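Enquirer: Fold the following, please.
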Amino acid sequence: MRITYGPWGESLEELTSAARAAEEAGAELIWVPELHRSATVTAAAVASATTRAGVGTAIALAFTRSPMITALEALDLDELTGGRFVLGLGSGARRLNENWHNARWDKPLAQLRETVEVIRTIVAASHTGQPLEYEGEWQRLSVRGFRRPYQPVRTEIPIYLAAVGPQLTRMAARIADGWISHELCSPAYLREHVLPNLAGRRDGFDVVVSGCCSIDRDPALARERASGVLAFYASVATYKDFFAFHGLADEHARMVEAFRAGRKAEVPGHMVDPLVLTGTPDQVAERIAAYEGFADTIKLTPAVYGNSPAQIRENQARLITLIRELTA
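Expert: Here you go, the predicted model:
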């Protein structure tokens, strides 16, 4: 199982320093998200700070850029990394697309499939001068007389898709080079819910599970500092089935209700335990080992929500030290 990492930083300088430290510790790929920063700009910063580890977006929003811009950014990042780039895409939620980005979000499966097809068309042939054509229900491309005057490092850049629901997970197995889990994904959920929907995956397909970590010598403090992650994600009503799978439907419903009412929701400890990797370094190492045989790659990240920069910094340092021990 490959060990990879999603760094945190209060500044881009700190984030890229953490990426470099994780690479030196043995992380094989550095992932960057898209929420408070642009995924592609952050990926470019990480690319310049690293020399061996892959650089991937986990995830870039698929519908808030045109497929042409996404493809050109992917080609630029692949050049900047010398062929180390992985394009991770996700549909995002309707509210995020429509209210934050004024982007269309209607039939996300078909829209995402066509987006991937257009990106691959551009990556494969934009340097040849031949017409770039695509006609779908959601995406249309008609480019003539265009030739990107740079030889690409690769004409096929790996595209991974993030998915929670079964339909999108099955589509990822059919059309993508890898699947990226939600930030919360227990071994049981991966084994019983995800892998059956990835049964038809292509050769070389990469199953990437996310492991959000909170490490402290005091397990109770580690659990407490992980509660903000649960509070953040459990406020989203569309994750109902995910929490129900873990026997947490009632807790999830109460947290959604509190969020809608503008109240702060209390996170019970039993809600944290199955979904966030918490405890001492040895305990977290054991939790990571539970994914062996089910995931090809694990993406480790420090618990961020609800914690101060100093607390996140301490947790990140412990996590990078643990990566060094796991990869030694």
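
Enquirer: rest of the way, CA atoms for contacts and neighbours
Expert: Fine.

Enquirer: Quick check: next helix or strand after the host helix or strand of Val256?
Expert: Val256 belongs to helix 249-261 when elements are defined using DSSP states H and E. Using DSSP H and E, the helix or strand that directly follows helix 249-261 along the chain is helix 269-272.

Enquirer: Second chain to compare with the first, below:
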Amino acid sequence: MPTDLLLPMVSEMDDGDLAARAEDLGYDGLWLGELWGASSVVRLTEIATRTDDIDLGTAILNVFSRTPAVLAMTAASLDDVAGGQFKLGVGTSTKKSIEDLHGAEWDDPNPVRRAHETIEVTKAYLDGDERVEYDGEVFEVQDFPALGADVPVYHAALGKANRRVVARLCDGWIPHNIPFPVLQDNYEYIREHAEKVGRETTIDVVPYVPAAVADDTETARDVIRGHVAYYVGSGEGYERAVAELFPEEAEAVATAWRSGDRSAATEAVTDEMVDALGVAGTPDEARDELRDIADIDCVTRPMVTIPSNADEETARRTIEELAPSNH
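Expert: Just a heads-up that it's a prediction; the model follows:
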């Protein structure tokens, strides 16, 4: 079963050692996120020098803090260092991150339009046929050549408007916090809109799969509860995605989190939410759940995602137990 791995965004564990171990364990791809504390671009550059054949990708770089030109140069350079094995994953991130961390305007004009134009211009700069000219609502660029780099672009789209961006422009989709029982229906929306615009390409689907393995099932499940509470509480897009299947529960989690009661928010994540939004349990239980997600028709390969609230022992064990070599 092809399987990718997302490392924690900030970790005390050595990235290069973990990446080399992931490759030895048979993981097909290794992804890094980026929010605050460490640059995934720098980390991936070091990882590229420590690995041989494993694919590398960003999951994700936000579309506000780097221009399309910078994203294109970054992707082309990393692809060169990684021997042609790099995938550029981007997304809108959250309003709090964009406004409070980066000091950018979330609604200028809106996140979906920015994602669309960023991806469209970035792809033109990467591998366009002519000198790049673009006149949009967000970006106006002219008279620079493409870089001649064949780098796939993935988008972490949640809502329908953002999924239409995937349908029109992207090589892959990285869904997060869309409950797995409704993932296929969400993909069908992408497929239908790709057909409407005349695209016949196959769109790769690599969902984040928050995962935790422990001897005690409830200990592992509590890691997923904390992960879900953080995302539902921190971003309205994540709340809406979870609410597609759990409307009342998502509202309860978000309300508690935003009131500052993180413990209550975590406790509000129900068993059914844990089952639908991650894999957790003993090694055998977690492997069975991961196989079920991999068997969803639209899924190309799951991305085992180590929650940032997992301790080092849990992180290492999860990486080992859910590796392709143990399937």
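
Enquirer: residue boundaries of the strands in structure 1?
Expert: Taking DSSP state E, the strands of structure 1 run over residues 2-5, 29-32, 54-57, 60-61, 85-90, 132-135, 140-143, 159-162, 178-180, 206-215, 277-279, 297-302.

Enquirer: post-alignment, the shortest one versus structure 2, mean distance?
Expert: Relative to the matching residues in structure 2, strand 60-61 of structure 1 has an average distance of 0.7 Å after the fit, by mean C-alpha distance after the TM-score superposition for structure 1.

Enquirer: is it true that Gly159 of structure 2 touches Ala241?
Expert: Yes: between Gly159 of structure 2 and Ala241 there is a contact under C-alpha atoms under 8 Å: 7.2 Å.

Enquirer: Might you report the residue contacts of the residue of structure 2 positioned farthest from its centre?
Expert: The C-alpha centroid of structure 2 is most remote from Asp143, which lies 32.4 Å away (C-alpha atoms, centre = their mean). For Asp143 of structure 2, the contact set (C-alpha atoms under 8 Å, 6 or more residues apart in numbering) comprises 131-133.

Enquirer: any idea how far Arg131 of structure 2 is from Ala69 of structure 2?
Expert: Distance, Ala69 of structure 2 to Arg131 of structure 2, by C-alpha to C-alpha, to the nearest Å: 13 Å.

Enquirer: meant to ask about Asn326 of structure 2, not that
Expert: 48 Å.

Enquirer: Please apply the same query to Ala250 of structure 2.
Expert: For Ala250 of structure 2, the distance to Arg131 of structure 2 - C-alpha to C-alpha - is 47 Å.

Enquirer: Check the spacing between the nearest residue in space to Arg94 of structure 1 that is not next to it in sequence and Gly92 of structure 1 real quick.
Expert: Sequence neighbours aside, Trp105 is the residue nearest to Arg94 of structure 1 in space, at 5.8 Å (criterion: C-alpha to C-alpha, 6 or more residues apart in numbering). Separation of Trp105 of structure 1 from Gly92 of structure 1 (C-alpha to C-alpha): 9 Å.

Enquirer: Spit out the contact partners of the most centrally placed residue in structure 2.
Expert: When C-alpha atoms, centre = their mean is applied to structure 2, the residue found nearest the centroid is Ala59 (4.1 Å). Ala59 of structure 2 is in contact with 6, 31-34, 88-90, 156, 174, counting by C-alpha under 8 Å, 6+ apart.
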